[in-house]
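>>> Please find the sequence and the predicted model below.
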Amino acid sequence: MSLLPKVRMPRTRRMITLEVRATERLSPAFLSVTLGGRELAHLEPMGRDQTVRLFFPRAGQRRLRMPSRDSEAWMAELLLMPKASRPWVRNYTVRRVRPELGELDIEFALHADGPAAAWARGARPGDPAGVFDMGITHLPPEDAGWQLLVGDESALPAILAILDDAPGSLTADVFLEVPERADFRTGLRVPEGVTVHWLARDGAGPGAAALDAVRRAEPRPGRGYAWVAGESRLATGVRRHLVREWAMPKSDIAFHGYWRQGRSSVG
């Protein structure tokens, strides 16, 4: 059985060049960057965990050189660019879209000193950036009676976006692990059947608190659906527990290793 996640792609997509309009520090570990521009009209808002490839300049580059191909051939095009003009590219969830204003928000987890965190910290209005739509993976079956959403700080924006789009009838248990209590989000509006568990890592290894919490939880009756993302060992550990202990079919579990401790992303 393939472990590749199920993905729903937009009907059409293209390379979109935008610029920074604003930034906002949300907590010690989170920074929101608002991007905008006329080309955002070409993005089809899909909600949920809609993911984009985010392109941004390397340090010292005066402009952003985007790939021109609106297909997966962009990867080969990017690799053929000289490093002096090649942009950085990372995957990020669209936290919010405001089509009427031509704006979208992306939240950065500042858990590392990688290129994306450094760019977000230094982003200023007018700085160029680009996006390429990668679709959504939160695709619960219609007959799922409940959901389990689990993630660390890298998956927090996606899970919050999923909850923003959730129907009022949703029944779900949500486990959100962040670096410290100061990163908890207050005032979340969720359906009555949703229980959100905030977990502070407080110096422990990434994913340990969330994995332990899931192991102590009990499955609800009936068919469920799980969406799990974050550090690689968290995603695989939760999936393994759900399959072995909860007897959940693998087809009802979407899991994503967004990052791996001690290893930098490619590109």
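Arrived safely.
>>> Every contact and neighbour count from this point should use C-alpha atoms.
OK.
>>> who's in contact with the longest helix seen in the chain?
Under DSSP state H, the helix in the chain containing the largest number of residues is helix 232-244. Residues outside helix 232-244 that contact it (Cα atoms under 8 Å, 6 or more residues apart in numbering): 151, 206-208, 210-211, 214-215, 228-229, 248-250, 253, 255-261.
>>> List the residues that contact V194.
By Cα under 8 Å, 6+ apart, the residues touching V194 are L170, T171, A172, D173, V174.
>>> In CSV, list the residues you listed along with distance to L78 and neighbour count.
Rendered in CSV, the data for the contacts of V194 read as follows (distance: Cα to Cα, whole Å; neighbours: other Cα atoms under 10 Å):
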residue, distance to L78, neighbour count
L170, 41, 17
T171, 43, 20
A172, 40, 23
D173, 40, 21
V174, 37, 24
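>>> Just to be sure, which of these are found in strands?
With strands taken from DSSP state E, the overlap with these comprises A172, D173, V174.
>>> which residues in the stretch 151-267 of the chain form helices?
Using DSSP state H, counting those that start in this stretch, the helices of the stretch 151-267 of the chain run over 156-164, 208-216, 232-244.
>>> Find the one among the ones you listed with the highest mean neighbour count.
Each of those was assessed for mean neighbour count using mean count of other Cα atoms under 10 Å. The highest is helix 156-164, with a mean of 23.
>>> how far does that helix sit from the chain's center?
Taking the mean C-alpha point of helix 156-164 and that of its whole chain, the gap between them comes to 8 Å (Cα atoms, centre = their mean, to the nearest Å).
>>> sorry, back to before: can I get the helices of the stretch 151-267 of the chain in TSV with distance to A129?
Compiled in TSV, the helices of the stretch 151-267 of the chain are given as follows (distance: least, Cα to Cα, whole Å):
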stretch	distance to A129
helix 156-164	19
helix 208-216	33
helix 232-244	27
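>>> And here is the other one:
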Amino acid sequence: MATAVAAPFRFFSLHVVRTLRLSPSLVRVSFAGEDLRHFFSDGHDQSLSLFLPHPGQHEPRVPVELGDEGWWRGWRELPDDVRAVMRSYTLRGLRRDPDEIDIDFVLHTPAGPASRWAARAGAGDRVLLLGPAIADNRAIRFRPPEDTDLVLLWGDATALPAIASILESLPAGLRVRAWLEVHDAQDVQELTTAADARVTWLVGRSALDLLPGLPLPPAGNPYVWIAGESGSVKALRRHFVGERGIDRRRVTFVGYWREGLTEEQLREQE
């Protein structure tokens, strides 16, 4: 049984209940487990750490019995082919009665260990999740100030679950401009929102090539949320702050991954 970690986060023992192929590059995996009764989140870009087993393992190996201070070091000391694969994801959905969560996986090419796991995931497959036990927690980054009159969103395929959830949460009448980068036209999804939103899908294109000459709606108090590949995120932040003159305190930027690096290598550089 999974044990508590540092509040407001803890481990959750989960299993797959179903999968849904959303597009050639995206698959949604739904998880359940008794532990989810302790899972709470009010965020729309809630970050999670998912631990996956290696091929041939019945469940992921994470020494949660070592508690708050010891599990990370114990996990790092396990052999590479034994230690559970850890990847960061965004919560896509949370349901009660029964308790279930959804996580959308990008099926990268070439496939890494998480993509391979997701592509063949089936009912009953077991995972561990490090997630929130308190609804308002530090792994929620989308926090527009109350006076926001324009929301600007950018993300690549890894940020699509968060942006879809954010759009669903926004109130009617709020002006929103969103740019979503995907590799395949079949990855384009129908997104739901009550906001006054204009969503631009960039198939095989970069917002960095588009935004410099693009006029934005006039706004007194814009808020920017950008997430995805770290290099692109940093460049877009410089654009919005340096060229658009948006107060850096009203720009949230999150690097979900970095070109050419595994998540393990990225974490080692932090």
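Done, it's in. It should be emphasised that the depicted structure is a prediction, and the values quoted were computed from it without experimental measurement.
>>> Can you calculate the TM-score here?
A TM-score of 0.87 describes the superposed chains when it is computed by TM-score structural alignment, normalised by the length of the first structure; 251 aligned residues with a Cα RMSD of 2.0 Å.
>>> Okay, W198 of the first structure and P179 of the first structure: tell me how far apart.
Remark: distance between W198 of the first structure and P179 of the first structure (Cα to Cα, to the nearest Å) = 11 Å.
>>> Neighbour count: those two, which is higher?
P179 (22 against 18; other Cα atoms under 10 Å).
>>> how about the more buried one, what's its partner in the second structure?
Alignment note (TM-score structural alignment): P179 of the first structure maps to H183 of the second structure.
>>> what does R124 of the first structure give?
Under the alignment (TM-score structural alignment), R124 of the first structure maps onto G122 of the second structure.
>>> same thing with R14 of the first structure?
R14 of the first structure maps onto R10 in the second structure, by TM-score structural alignment.
>>> give me the number of residues near that match?
With neighbours defined by other Cα under 10 Å, the count for R10 of the second structure comes to 22.
>>> so it makes contact with L128?
No. With contact defined as Cα atoms under 8 Å, R10 of the second structure and L128 do not form a contacting pair (10.2 Å).
>>> Any chance of TSV for the ones in strands among the contacts of V194 of the first structure, columns distance to S32 of the first structure?
Rendered in TSV, the data for those read as follows (distance: Cα to Cα, whole Å):
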residue	distance to S32 of the first structure
A172	26
D173	26
V174	22
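>>> Pick out whichever of the residues you listed sits closest to P191 of the first structure.
In terms of Cα to Cα, no member of those lies closer to P191 of the first structure than A172, at 9.0 Å.
>>> Might one say that that closest one is in contact with P140?
No. Look at A172 of the first structure against P140 with Cα under 8 Å: they stay out of range, at 11.9 Å.
>>> hey, where'd the strands end up in the stretch 51-200 of the second structure?
Taking DSSP state E, counting those that start in this stretch, the strands of the stretch 51-200 of the second structure run over residues 85-95, 100-106, 126-132, 150-155, 175-182, 196-203.
>>> Let's have the ones you listed in CSV, adding distance to A164 of the second structure.
As requested, the strands of the stretch 51-200 of the second structure are exported to CSV (distance: least, Cα to Cα, whole Å):
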stretch, distance to A164 of the second structure
strand 85-95, 8
strand 100-106, 11
strand 126-132, 20
strand 150-155, 10
strand 175-182, 10
strand 196-203, 11
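>>> For S165 of the second structure, find the nearest of these.
Of all those, strand 85-95 sits nearest to S165 of the second structure, with 6.6 Å by Cα to Cα.
>>> Between strand 126-132 and that closest one, find me the angle.
Regarding strand 85-95 of the second structure and strand 126-132, their directions subtend 70 degrees when assessed with axes from the mean of the first three to the mean of the last three Cα atoms, to 10 degrees.
>>> residue contacts, the residue nearest the centre of the first structure?
Nearest to the mean C-alpha position of the first structure, by Cα atoms, centre = their mean, lies T93 at 3.8 Å. For T93 of the first structure, the contacting residues are D49, Q50, T51, V52, I106, E107, P157, A158, by Cα under 8 Å, 6+ apart.
>>> Just put those residues in JSON lines and tack on distance to R58 of the first structure.
As requested, these are exported to JSON lines (distance: Cα to Cα, whole Å):
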{"residue": "D49", "distance to R58 of the first structure": "26"}
{"residue": "Q50", "distance to R58 of the first structure": "25"}
{"residue": "T51", "distance to R58 of the first structure": "21"}
{"residue": "V52", "distance to R58 of the first structure": "18"}
{"residue": "I106", "distance to R58 of the first structure": "18"}
{"residue": "E107", "distance to R58 of the first structure": "19"}
{"residue": "P157", "distance to R58 of the first structure": "24"}
{"residue": "A158", "distance to R58 of the first structure": "25"}
